[in-house]
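1. Sequence first, predicted model second:
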Amino acid sequence: MSPSLPEVPHPAGALVAGFQPPAAPGPDLIAGLHVTLERLDPAHHAEDLFQANAGHDQLWDYLGYGPFADLEIYRDWQRSMSELRDPFFYALRDHRGGRIGGLAAYLRIDPGNGVIEIGHIQIAPALQRSPAATEAISLMIGWAFAAGYRRVEWKCNARNAPSIAAANRYGFLYEGTFRQHMVVRGRNRDTAWFAILDHEWPDLHHAHQTWLAPGNFDGQGRQRLRLSELTGALRQLP
């Protein structure tokens, strides 16, 4: 019997065996230890977040909307967003005080290719640098891969240093910058692209869970290990 020949890779790429397009985002709640993501509902979310954002107009510098002059204008904007399926918005409820402290959304949802993006992230100062804020994004990444997506993307203005730092901290890999990609508020935007792939998530998820564990924080809530240390070590692996 002749020995079998090794399979020759197809020039167009590897076969994606068994792939089934995942469902579009849809759960009304995604709950974690520190935060619950609630499907955006302006009747329950607008006032909390408007108050939490008050006096911090810089929060909108890299977004295509805001700041909002008054609560009614902001509530109307939330209402228009809550009616959409893409982007699909969540409000972030911090378990510490039970109030809404931010928004995030799935967008550019492409089930046919198993690709989904996380964006429209707007975190009020009271929620920034908290376990709840970190867990919110971790939960969104985790839901996407559990649903069957192959790729979760993160994109931001290439001048947005805090967003780039956050992408690296979560374990997204930088894939390049699209020059003159968009015009936002009349200004040029070069867009930095990042992604996590499905086979990369299990180790990153373990790193996220290690960071979020109660034992990683001392009595004053200070972290013992940085998430960037945990995910950075993974990114250095061959």
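-> Ah, there it is.

2. okay, CA-based contacts and neighbour counts for the rest of this
-> Fine.

3. which stretches of this structure form helices?
-> 42-53, 71-82, 131-147, 161-170, 201-212, 227-235 (DSSP state H).

4. With distance to Glu153 and mean neighbour count as extra columns, can I get these in CSV?
-> Converted to CSV, those look like this (distance: least, C-alpha to C-alpha, whole Å; neighbours: other C-alpha atoms under 10 Å):
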stretch, distance to Glu153, mean neighbour count
helix 42-53, 25, 19
helix 71-82, 20, 16
helix 131-147, 9, 20
helix 161-170, 10, 17
helix 201-212, 12, 19
helix 227-235, 16, 17
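
5. Mind checking those helices for the one nearest to Trp154?
-> Proximity to Trp154 (C-alpha to C-alpha) singles out helix 161-170 among the helices of the chain, at 6.9 Å.

6. contacting residues for the residue positioned nearest the centre of the chain?
-> Most central in the chain under C-alpha atoms, centre = their mean is Ile118, positioned 3.9 Å from the mean C-alpha point. By C-alpha atoms under 8 Å, 6 or more residues apart in numbering, the contact list for Ile118 reads Ala104, Ala105, Tyr106, Leu107, Met140, Ile141, Val152, Glu153, Trp154.

7. can you tell me which of the helices of the chain comes nearest to Ala23?
-> helix 131-147 (6.8 Å).

8. What is the closest one packed up against?
-> strand 35-39, strand 88-94, strand 115-123, strand 151-157, helix 201-212 (3 or more C-alpha pairs under 8 Å, 6 or more residues apart in numbering; DSSP states H and E).

9. Which strands or helices does the second one pack on?
-> For strand 88-94, the contact count by 3+ C-alpha pairs under 8 Å, 6+ apart identifies strand 35-39, helix 71-82, strand 100-110, helix 131-147 as packing neighbours.

10. ok, structure two:
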Amino acid sequence: MSAEGTYDINFCFSVPEALESERVKLTPFIPSKHAETFFSAAKLHPEIFTYLPFGPYEAVDDFVDTLIEGRIRKNPGEILFAIFDKTRRTSDTNEVENNSALAGLVGLLNSSPTNLAIEIGFIMILPSFQRTHVTSNAVGLLLHYALDLPVDGGLGLRRAVWQANVFNEASVRSAERMGFKLEAVLRWDRVLPIDKDDARNKKGERNGDPRAGCVGRDTAMLSICWDDWESGGKEHVDSIMDRLE
């Protein structure tokens, strides 16, 4: 791991120092700054990992070594952001970004400079910040970053994707609320780790399955494309971000 301030994000697109709305700020996740604070809160709420294909983690080193260093930083198509709620002040120096409370994590994956596409994912919002403005503002900031033209400070991509376990109805509703359109349900899309029974597609396996005991996931695929964005999608997202919730 690089020293604080020189951490190699290793992302295929230009990385902003911060993405910010009136109520939320996103900064690139740096383990030495953010890992301990997030893990200390997340370990009390393992349910936030139920529908994710990873976690929960037993120790902060496991979280960093497995997810951050073992997956995200190795892949130039992935990046993680820390989410700070600017409306909640804290005096905890381990939890602050200009005195704002750490609310969770969000990221980007399956990024393709060739195809001008990206996926919003790695959404891990701490329970006390759920059903507030945090998720909508974090996702809205990433949509602006992805779909706004470079002249407006964005990447100018053509497609932003959201994928969710079909049983994670809250995630699908969140996506649709932000203007994502359901494109398909991908049947048997993922083989999940052996301890993810609560997130399975509820279908049995064949005798002789080479990964017996690892349940399957059906995935809802949703998207916002540049033409959606330019024909009212941007204004819709901004209206959601501006709502007092």
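-> Nice, thanks for sending it over. Since this is a predicted model, take the numbers as computed values, not measurements.

11. re the thing from before, out of the helices of structure 1, which gets nearest to Pro125 of structure 1?
-> helix 42-53 (7.3 Å).

12. so how far is that closest one from its chain's centroid?
-> What separates the centre of helix 42-53 of structure 1 from the centre of its chain is 20 Å, taken as C-alpha atoms, centre = their mean, to the nearest Å.

13. swap in stretch 68-80 of structure 2?
-> 13 Å.

14. And stretch 222-229 of structure 2, by the same measure?
-> The answer for stretch 222-229 of structure 2 is 18 Å, by C-alpha atoms, centre = their mean.

15. start to end distance for it?
-> 14 Å (C-alpha to C-alpha, to the nearest Å).

16. so that stretch aligns onto which residues of structure 1?
-> Mapped onto structure 1 using TM-score structural alignment, stretch 222-229 of structure 2 spans residues 194-201.

17. Looking for the alignment partner of Gly142 of structure 1 in structure 2.
-> Gly142 of structure 1 maps onto His144 of structure 2 when the alignment is built from TM-score structural alignment.

18. quick one: that match and His236 of structure 2, what's the gap?
-> 12 Å.

19. which residues touch the aligned partner of Ile116 of structure 1 in structure 2?
-> Using TM-score structural alignment, the partner of Ile116 of structure 1 in structure 2 is Ile118. Listed by C-alpha under 8 Å, 6+ apart, the contact set of Ile118 of structure 2 reads Leu108, Leu109, Asn110, Ser111, Ser112, Ala146, Leu157, Arg159, Ala160, Val161.

20. Touching, Asn160 of structure 1 and Tyr62? I think so.
-> Yes - using C-alpha atoms under 8 Å, Asn160 of structure 1 makes contact with Tyr62 at a distance of 7.1 Å.

21. measure Glu47 of structure 1 to Asn53 of structure 1 for me?
-> With C-alpha to C-alpha as the criterion, Glu47 of structure 1 and Asn53 of structure 1 are 10 Å apart.

22. Just send the helices of structure 1 back as JSON lines, with distance to Tyr90 of structure 1 too.
-> Formatted as JSON lines, these follow (distance: least, C-alpha to C-alpha, whole Å):
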{"stretch": "helix 42-53", "distance to Tyr90 of structure 1": "10"}
{"stretch": "helix 71-82", "distance to Tyr90 of structure 1": "9"}
{"stretch": "helix 131-147", "distance to Tyr90 of structure 1": "10"}
{"stretch": "helix 161-170", "distance to Tyr90 of structure 1": "18"}
{"stretch": "helix 201-212", "distance to Tyr90 of structure 1": "20"}
{"stretch": "helix 227-235", "distance to Tyr90 of structure 1": "23"}
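
23. number of nearby residues for the aligned residue in structure 2 for Glu38 of structure 1?
-> Counting by TM-score structural alignment, Glu38 of structure 1 lines up with Thr27 in structure 2. Neighbourhood size, Thr27 of structure 2 [other C-alpha atoms under 10 Å]: 18.

24. Test my guess that Thr27 of structure 2 contacts Asp85.
-> No - taking contacts as C-alpha under 8 Å, Thr27 of structure 2 lies outside contact range of Asp85: 11.7 Å.

25. Residues that sit against both of these two, list them.
-> Residues touching both Thr27 of structure 2 and Asp85 (C-alpha under 8 Å, 6+ apart): none.
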